[in-house]
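K.L.:
I need the structure of the sequence given here:
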Amino acid sequence: MAATTNANTYKLNHTMIRVKDLEKSLKFYTEVFGMKLIDQWVFEENQFSLSFLAFDGASALHHGVERSKREGILELTHNFGTEKEEGPIYVNGNNDPHRGFGHICFSVDNIESACAYLESKDVAFKKKLSDGKMKSIAFALDPDNYWIELISQDEKQAKAHTESFRFNHTMVRVKDPQTSLAFYEKLGMKLIDKSDHPNGEFTLYFLAYPSNQTRHNREGILELTHNWGTEKQEGAVYHNGNDGDTKGYGHICISVDNIQAACAEFENKGLSFKKKLTDGRMKDIAFLLDPDNYWVEVIEQK
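P.N.:
Just a heads-up that it's a prediction; the model follows:
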């Protein structure tokens, strides 16, 4: 009997970004934001390491869950020696000609208290609560200048507690929203929310796998940002973070119940692969390419 797969069991497992100085980035995400290093792989032969971070306190949404079966993981990729190089190494995806990836987002239980706490820790901000028209969101900056959006959870506590923070979503810009939505729906994701902004001429689409959590209270969301009119432009509009000499953002990763069956289904649906299971040495992971050439890693749940 052929193996089967059930998309209702899939998870938006992690988001990968490259970091210049691993020690500095680990300290930032663990000591400042309260994330926990839940796994780490070191590849001495290939001179790089992968560090997996998540909110894992007693009240965390996925506390104690096995790494491949959870959502809301941040993967930091460190290529040995970059910490010794002068100046910035990676791009954050928000400036031309490398616009594409936008930010990660943490939801917090008291945004005013959280922002005050981060300022006390000397965290730099791209946008404070008091800046601009939108007074309900802020953007912090990590050591590599990646943007971290901060939003409020549904229920406000008297004071922010990092153990209640959640890795809510990852945002990427897309050229044609209908094409991108069709792709991610073929991966089993559902559109859970949409937000039009006529004044700014853009729309936000939020996709996720099935959950009983409300949008601001959950983890594992993909936000697609569409700037109106890009679908009419010729050729590629956005940079995927991996092509060329200038890199930064790497990929999102979905975990599936049966990787052989899932990849066979993705192939039957006509999806493009960057790496099939049979390619290269690593036979237990695959990489898909979305319509904007962003990479989507596929792993199997343990």
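K.L.:
switch to C-alpha atoms for all contacts and neighbour counts from now on
P.N.:
Fine.
K.L.:
quick one, strands of the stretch 151-300 of the chain?
P.N.:
Per DSSP state E, counting those that start in this stretch, the stretch 151-300 of the chain carries strands over the ranges 166-173, 190-197, 202-208, 221-227, 249-256, 272-275, 286-289, 295-300.
K.L.:
from the contact counts, what lies against the third one?
P.N.:
Read it as strand 202-208. Using 3 or more C-alpha pairs under 8 Å, 6 or more residues apart in numbering; DSSP states H and E, the elements in contact with strand 202-208 are strand 190-197, strand 221-227.
K.L.:
so what touches the longest one?
P.N.:
Contacts with strand 190-197, where a contact means C-alpha atoms under 8 Å, 6 or more residues apart in numbering, come from 181, 184, 202-210, 215.
K.L.:
now the second one, please; I'll put the structures next to each other:
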Amino acid sequence: MATFDNSFLMNHTCLRIKDPKVSIPFYTEKFGMKLIATFPFADFTLYMLNYETEANKHLNWSAREGVLELCHNHGVENDPNYKLNNGNGEKDRGFGHICVSVDNIQTFQDQLLKQDVKFQKKLSDGRQKNIAFALDPNGYWIELIENGIAKAEDKTDASTYKLNHTMIRVKDPKKSLDFYRDVLGFKLLSTSVHENAKFTLYFLGYDHDSNFKQDTLTREEQFKREGIIELTHNWGTESDSEFKGYHNGNSTENGALQGYGHTCVSCKDPAKFCQELVDKFGDKLDWSLKWDQGNIKNIAFIRDPDGYSIEILGHGLFEDKFKQQANL
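P.N.:
Take a look at the predicted model:
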């Protein structure tokens, strides 16, 4: 049996980017994140961003929740034909968005508009007046919601911001819920059913309180958290023989474009966890990279029922490099 101690957390979400000189300032200057680590490799560089707080600033990057990993493949910034898939087009849909919760959503939206940030949906658009969707330089959607932390009129403070969740579309919610709960140890935090539009949202994350009852978290509590995954189920896909599934963000089959990369689970002993999964599930799991077998050591990648990748790593990965960069 896999054992889930209180070290388990959802560490990061990875998105590919075209030009770090554009994307990094967007997230640091406009969204208030901090670039906490940069890891260069031969063909690509990883940029780790986070809402750094007094509570997490002493932790290694991989021991934190709410990290955004931007992956830059060297040279694509000079390729006029290089394009990324934001996951929301008619073709190759899958990944939907990342979500940032803020203290005062109206003030934050107004601030972004003054900085010429483009929006897919403003607060005043459509029926839902309490959410907005900004667009990053690569066309990825960023949902905005309000957590109300220390909310002040006509003010917004980046110290209250959270990288709240990552949304992916799933074909069969039963299979996906079983995977995220039984294999990865997530808890179902809440469910939101939208009968008129015929879709259901499932929010999952780690909760290590033994008294926590699944599917009971209020919106107010949920909006104050980080490290949540939102599974969107459009009704009927699970029984539609014509439905071909969602794009996982990584495949290039049939001319598909890449974009979204993966989410990531971190814990203190990932080698033990991976072995426990092998012992429990055998060949029933879809490993794209088994533990410690890739060019980058001490990581693994597993795929969920829809083919989305989840990285598994430890709290100490690249800690020496991180400390050097952070001057710790």
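K.L.:
and the gap between the equivalent of P40 of structure 2 over in structure 1 and K11 of structure 1?
P.N.:
Using TM-score structural alignment as the criterion, P40 of structure 2 maps onto V42 of structure 1. From V42 of structure 1 across to K11 of structure 1, the span is 24 Å (C-alpha to C-alpha, to the nearest Å).
K.L.:
between those two, which one's more packed in?
P.N.:
Between V42 of structure 1 and K11, counting by other C-alpha atoms under 10 Å, K11 is the more crowded of the two (27 against 12).
K.L.:
is it true that the more buried one touches G72?
P.N.:
No - the pair K11 of structure 1 / G72 is not scored as a contact, 9.3 Å apart, by C-alpha atoms under 8 Å.
K.L.:
now do the shared contacts for the two.
P.N.:
Taking C-alpha under 8 Å, 6+ apart as the contact rule, K11 of structure 1 and G72 both touch G220.
K.L.:
which of the contacts of strand 190-197 of structure 1 are buried, as a PyMOL select command?
P.N.:
Buried members of the contacts of strand 190-197 of structure 1, defined by 16 or more other C-alpha atoms under 10 Å, are picked up in PyMOL with:
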select buried, resi 181+184+203+204+205+206+207+208+209+215
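K.L.:
out of the contacts of strand 190-197 of structure 1, give me the two with the largest separation.
P.N.:
Spatially, the most separated pair among the contacts of strand 190-197 of structure 1 is F202 and P210, at 25.8 Å (C-alpha to C-alpha).
K.L.:
before we move on, back to that, mind checking which of the strands of the stretch 151-300 of structure 1 is nearest G93 of structure 1?
P.N.:
strand 249-256 (7.2 Å).
K.L.:
now that closest one against strand 221-227, angle please.
P.N.:
Taking axes from the mean of the first three to the mean of the last three C-alpha atoms, to 10 degrees, one finds that strand 249-256 of structure 1 is oriented at 130 degrees with respect to strand 221-227.
K.L.:
where in structure 2 does strand 249-256 of structure 1 fall?
P.N.:
Against structure 2, strand 249-256 of structure 1 falls on residues 260-267 (TM-score structural alignment).
K.L.:
average offset between that stretch and structure 1?
P.N.:
Its matched residues in structure 1 lie on average 0.5 Å from stretch 260-267 of structure 2 after superposition (mean C-alpha distance after the TM-score superposition for structure 1).
K.L.:
so what's the alignment partner in structure 1 of K297 of structure 2 up against?
P.N.:
Using TM-score structural alignment, the equivalent of K297 of structure 2 in structure 1 is K283. Residues in contact with K283 of structure 1, defined by C-alpha under 8 Å, 6+ apart, are L277.
K.L.:
what about 10 Å?
P.N.:
Residues in contact with K283 of structure 1 (C-alpha atoms under 10 Å, 6 or more residues apart in numbering) are 275-277.
K.L.:
same question for E65 of structure 2.
P.N.:
E65 of structure 2 makes contacts with 8-13, 50-51, 56, 162-164, 225-228, 264-266, as judged by C-alpha under 10 Å, 6+ apart.
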